[in-house]
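>>> structure for the following, please:
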Amino acid sequence: MIISRRTSKTLLPHLNQLLRPIHSLPNPNPILSDYYNAYLSLLQSFVSRKAIGPGKQLHARLLLSNLGFDTVLATKLVNLYSDCNHLPYAQNLFDRIPKRNVFLWNILIRGYAWNGPFESAISLYHQMLEHGLLPDNFTFPFVLKACSALSDIDNGREIHKLAVLTRWELDVFVAAGLIDMYSKCSSVEDARRLFDRMSKRDVVLWNSMIAAYSLNGHPSEALSLFRNMALEGLKPSVATLVTVISASADAAALPRGREIHGFSWRMGFSSADKVKTALLDMYAKCGWVRLARVLFEQLLEKRVVSWNAMISGYAMHGHADEALTLFEKMRKEAILLPDNITFVGVLSACSHAGLLLEGRRFFDSMLHDFSIKPTVQHYTCMIDLLGHAGRLEEANQLISKMPMKPDSGVWGALLNGCKIHGDVELGEKALRKLIELEPDDAGNYVILSNIYCQARNWEEAARIRKRMTERGLKKAIACSWIEIRNKHHAFLVGDLSHPQSKEIYGELERLEGLMQQAGYVPDTMPVFHNVSDDEKRNMVRSHSERLAIAFGLISTPPDTVLMVKKNIRVCEDCHIAIKFISQIVNREIIIRDVNRYHHFKGGHCSCHDYW
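From the prediction side, this is the model:
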């Protein structure tokens, strides 16, 4: 049996003798087997403390004592090596143990599932079956975790079949592993079918299904499932709240997020820093960056993930000064080392504000001062920054030096820079690369078409549009949303379907007259040259965000801040127009487009016309 602490103290002098450096130990002596229980106790202590050094020393002692391959002692050693990510040692010992039970196989499978290589976990699982051993409710979650990491749905389905045959499928831990595997393999329908079959569903299972919806871009379903969970009387965990709050942020569903905020406080989670961090991230993504900062300052312990969320929040809103100040505070006052996510936020802040010198300095510092290798996200930020600044050839050179293959984000950033500065030749190169990576994305063709329009090369613009038609590609339909009294109102370009369309267009006409008096001139350059001037003005006048703003103006009191969300980038003309509108109506108007937030107030935008 395992010895108690008191017994351990009485044996300590003897154990110290046993654990002296190996070269000074006496020759093996069978009497050492009398210390078998003491060895067990020590090994258990080493496992709990992950004391790999003393563990190796005791392993050597056991080998000299002819106890090195005893199943119980060796199993604890495999556990120690596995937990400490010394998997070659664990594998070597495992292979030499004559009697291997399911528990021992589970330990090594778990080690590979946690630390990789994940293929080894799956291979061990199949070897286990070949040895005539059936997996249990620990084996399945471990090997499914490896399938999740590899997005290996084929092996995952085969494992699921055996789980059904062995009747482990309906075990909550196995079911949670299966749901996670299907989720990571983008098969959320399979995950939901399994979830619905479960007669007993605990918090872990609900969390897995909510996370599956959130991970696969179904935030509304995640929020709906959370409501069902609450209706069934289950108290959420911190993990539940963090997941569902993140889903609120993804949906930009501020009212839902505020409801969950209040609910979590009523349920006693007001002091949970992980919940507060999720909330501050949600508020920042939903436009309430000031409230996010309040929650940030209330954190009892500010972890790196909390600093990252706040820095990224400031970057998204174009508050570069605040983001960089917070970064310096993180380094000097909190004495925390930034990670690669921190630098994504910092470089995004520089990119959104046009801080070229600062961006270059942080990009170099990341590697030289913090030994963080730039990822494709960091390169995307730098290409975007250089492209906005007109350093297109420098951006092109940086792409050629990337240690990894540039993805669509990198080439998209370069293409956007070419659009800003009218570089046709480099824009054509960027589009060719994007077509290789995203052959069905019509947006890339549209950007190059606009570049040709800016250069008044109408023939090439028409050719690009024709090519889109031949490939069956259609430009994404621009859509904007505004929430008034807890109800969402969606608008498309030229939309006439809203019940108050007459009043909306009347408000737009009123505003346009006042805007023209203030000096507004419509920018219709991206519109085809064979369209009349009146038609061009009507087309830009009825863009979806303007319809949403007009509806907000006629539906809310004069001091109300308007929040509009748009599924694509705000066009240049609408950006100019909204600045005029914000000054005329003396309102703050917030637009969240696909890239960032724009805060319009008093005729100015928080982006300083740099986006």
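>>> all contacts plus neighbour counts: C-alpha atoms, from now on.
Will do.
>>> hmm, residue 599 is touching residue 605, no?
Yes - the criterion here is C-alpha atoms under 8 Å, and residue 599 meets it with residue 605 at 5.4 Å.
>>> centre-most residue in the protein?
residue 215 (8.5 Å; C-alpha atoms, centre = their mean).
>>> give the contact list for it.
The neighbours of residue 215, taking C-alpha atoms under 8 Å, 6 or more residues apart in numbering as the test, are 183-184.
>>> look up how far residue 59 lies from the residue lying closest to residue 281 once chain neighbours are set aside.
The spatially closest residue to residue 281, leaving aside those adjacent along the chain, is residue 309, at 5.4 Å (C-alpha to C-alpha, 6 or more residues apart in numbering). As judged by C-alpha to C-alpha, to the nearest Å, residue 309 and residue 59 stand 45 Å apart.
>>> would you do the same for the sequence below? I want to compare the two.
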Amino acid sequence: MSHKDAALWKAQQCLLTHFKQCSSMKHLKEMHARVVQSGFDKTPLVVGKIIEFCMVSGHGDMTYAVRVFDRIDKPGAFMWNTMIRGFGKTHQPDKAIDFNCIAPSLNLDSKLMHMYGMVKDIETAHHLFEEIPNEDLVAWNSIIDCHMHCGNYKQAHHLFCRMVQNGLQPNDATLVVTLSACGAIGALDFGRRIHSSLIQQHTKLGESTSVSNSIIDMYANMKGKNLISWNVMIIRLASHGNGEEALAIFAKMLQQNVERPNDVTFLGMLSACSHGGLVDKSRRCIDIMGIDYNIQSTIKHYGCVVDLLGRAGLIEDAYNLIMNMPVECNAVVRKYLLELEPEHNSNYVLVANMYASTGQWKEMSKERRSMQQRRVQKPEPANSFIGVT
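Got it, this is the predicted structure:
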């Protein structure tokens, strides 16, 4: 990028930033004057922001937007779409239709459907959809979203199934509205199938923040949930590595104040922390269990934390936790510790010493025999050189 191009790009970004601070048409007109003076009045992105303010803001003016639009020599699909969307938001469907009629061979049917959905004229929106010869993904998303906006959740769900049967793969926009429909009509099995397919296919859609939030809302909005339902949701998310989502479900559970978490809930939470590498949150979970809910941590709870610390490379912290936990070390913690670094002989010695420190002599003897079979030797004592002055 040349110095001139870099300077122009920087000036454009500065203008776009200032548009976010507009709070009135007076302020917008002042900004528009600066746009003209700086030569950006032909730049689609900048002019689009002027039209967008007139359309979205409660202080906007669609008449002014039309005047700005009319000064554009060859408006592209983005500009036409923006204008039609603006008329839809300001409940002026007739003007939106007029714009669609004069648009130069641009496919704007999806925007018109969206506009009719906004004014809850679902019949006209559906008629437009059926008139499209080869519906693309944008058209399907628009009609599904129209039904969602009008509260026709079952129809939205039905359209999604039709779309998939027609061989179209959903994108994040499709999944957001469909999962919302599943939550609204209580179609938990169908929503779970969508969620499971995302996990199994390992697609980027499963990593989308908007899709993840929709999954959380779908589970959280299901009616008739009891503690078992919440626990299952948390554990399933945790087992598939969706740690943050599991924690979000737990937060929703607390917000609804319907069920009090139990030891299984926190086991799922700690498992989620372990799979997600959330060290600080795992420690917080242990604290909440005892302080807020008077639930005593078991060896399984500590095992999850030991596993997490090991995954994070905090071997010394894992050892200190094991030595100071108020329950006896058993096979569960042994398994976690030896899986951290199975090639390190010192870990086998460490486990044997832990059994000895808690008086579990039988277990210590078994560990010693295991060490002999593996030819594990106790490490030689280290020499310490201390300078004396």
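>>> the residue nearest to the centre of structure 1 corresponds to which position in structure 2?
The alignment partner of residue 215 of structure 1 in structure 2, by TM-score structural alignment, is residue 149.
>>> roughly how far does that match sit from residue 4 of structure 2?
Counting by C-alpha to C-alpha - residue 149 of structure 2 and residue 4 of structure 2 are separated by 46 Å.
>>> next, the residue nearest to residue 281 of structure 1: secondary structure please.
For residue 309 of structure 1, the assignment made with DSSP: H, G, I helix; E, B strand; the rest coil gives helix.
>>> any idea how far residue 164 of structure 1 is from residue 175 of structure 1?
From residue 164 of structure 1 to residue 175 of structure 1 the distance is 10 Å (C-alpha to C-alpha).
>>> so the two - more neighbours on which side?
residue 175 (27 against 11; other C-alpha atoms under 10 Å).
>>> in a strand, the more buried one, correct?
No - the assignment for residue 175 of structure 1, made by three-state DSSP, is helix rather than a strand.
>>> would you mind measuring from it to residue 115 of structure 1?
Residue 175 of structure 1 is 22 Å from residue 115 of structure 1, by C-alpha to C-alpha.
>>> and if you look at residue 286 of structure 1?
For residue 286 of structure 1 relative to residue 115 of structure 1 (C-alpha to C-alpha), the value is 36 Å.
>>> which of these two has more residues huddled nearby?
residue 286 (24 against 16).
>>> show me the contacts for that one.
249, 252-254.
>>> most neighbours out of these, which is it?
Counting by other C-alpha under 10 Å, top hit in the contacts of residue 286 of structure 1: residue 249 with 24 neighbours.
>>> just give me the match in structure 2 for it.
That one, residue 249 of structure 1, aligns with residue 183 by TM-score structural alignment.
>>> from residue 37 of structure 2, how far off is its match?
In terms of C-alpha to C-alpha, residue 183 of structure 2 sits 51 Å off from residue 37 of structure 2.
>>> same deal with residue 120 of structure 2?
According to C-alpha to C-alpha, residue 120 of structure 2 stands 41 Å off from residue 37 of structure 2.
>>> tell me which of those two has more neighbours.
When neighbours are counted by other C-alpha under 10 Å, residue 120 comes out ahead of the other of residue 120 of structure 2 and residue 37, with 16 against 10.
>>> which one is the corresponding residue of structure 1 for that one nearest to, not counting chain neighbours?
Alignment note (TM-score structural alignment): residue 120 of structure 2 maps to residue 186 of structure 1. Take residue 186 of structure 1 and drop its neighbours on the chain: the residue closest to it by C-alpha to C-alpha, 6+ apart is residue 216, 6.4 Å away.
>>> residue 309 and residue 59 of structure 1: who's more crowded?
The neighbour comparison of residue 309 of structure 1 against residue 59 (other C-alpha under 10 Å) goes to residue 309, with 24 against 21.
>>> hmm, the more buried one is touching residue 276, no?
No - at 10.9 Å, residue 309 of structure 1 and residue 276 do not qualify as touching, with contact defined as C-alpha under 8 Å.
>>> buried residues, stretch 261-271 of structure 2. List them.
261, 263-271 (16 or more other C-alpha atoms under 10 Å).
>>> what of stretch 119-132 of structure 2?
Under 16+ other C-alpha under 10 Å, the buried positions of stretch 119-132 of structure 2 are 119-122, 125-126, 128-129.
>>> which residues sit against that stretch?
88-89, 91, 109-110, 112-114, 116-117, 135, 139, 143, 146-147, 149-150.
>>> now, those residues that are in helices?
88-89, 109-110, 112-114, 116-117, 139, 143, 146-147, 149 (DSSP state H).
>>> what about the helices in the stretch 401-550 of structure 1?
408-421, 424-437, 442-454, 458-470, 501-517, 533-541, 544-555 (DSSP state H, counting those that start in this stretch).
>>> now these in JSON lines, with distance to residue 136 of structure 1 and mean neighbour count?
As requested, these are exported to JSON lines (distance: least, C-alpha to C-alpha, whole Å; neighbours: other C-alpha atoms under 10 Å):
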{"stretch": "helix 408-421", "distance to residue 136 of structure 1": "43", "mean neighbour count": "23"}
{"stretch": "helix 424-437", "distance to residue 136 of structure 1": "43", "mean neighbour count": "17"}
{"stretch": "helix 442-454", "distance to residue 136 of structure 1": "49", "mean neighbour count": "22"}
{"stretch": "helix 458-470", "distance to residue 136 of structure 1": "54", "mean neighbour count": "15"}
{"stretch": "helix 501-517", "distance to residue 136 of structure 1": "62", "mean neighbour count": "15"}
{"stretch": "helix 533-541", "distance to residue 136 of structure 1": "63", "mean neighbour count": "15"}
{"stretch": "helix 544-555", "distance to residue 136 of structure 1": "56", "mean neighbour count": "23"}
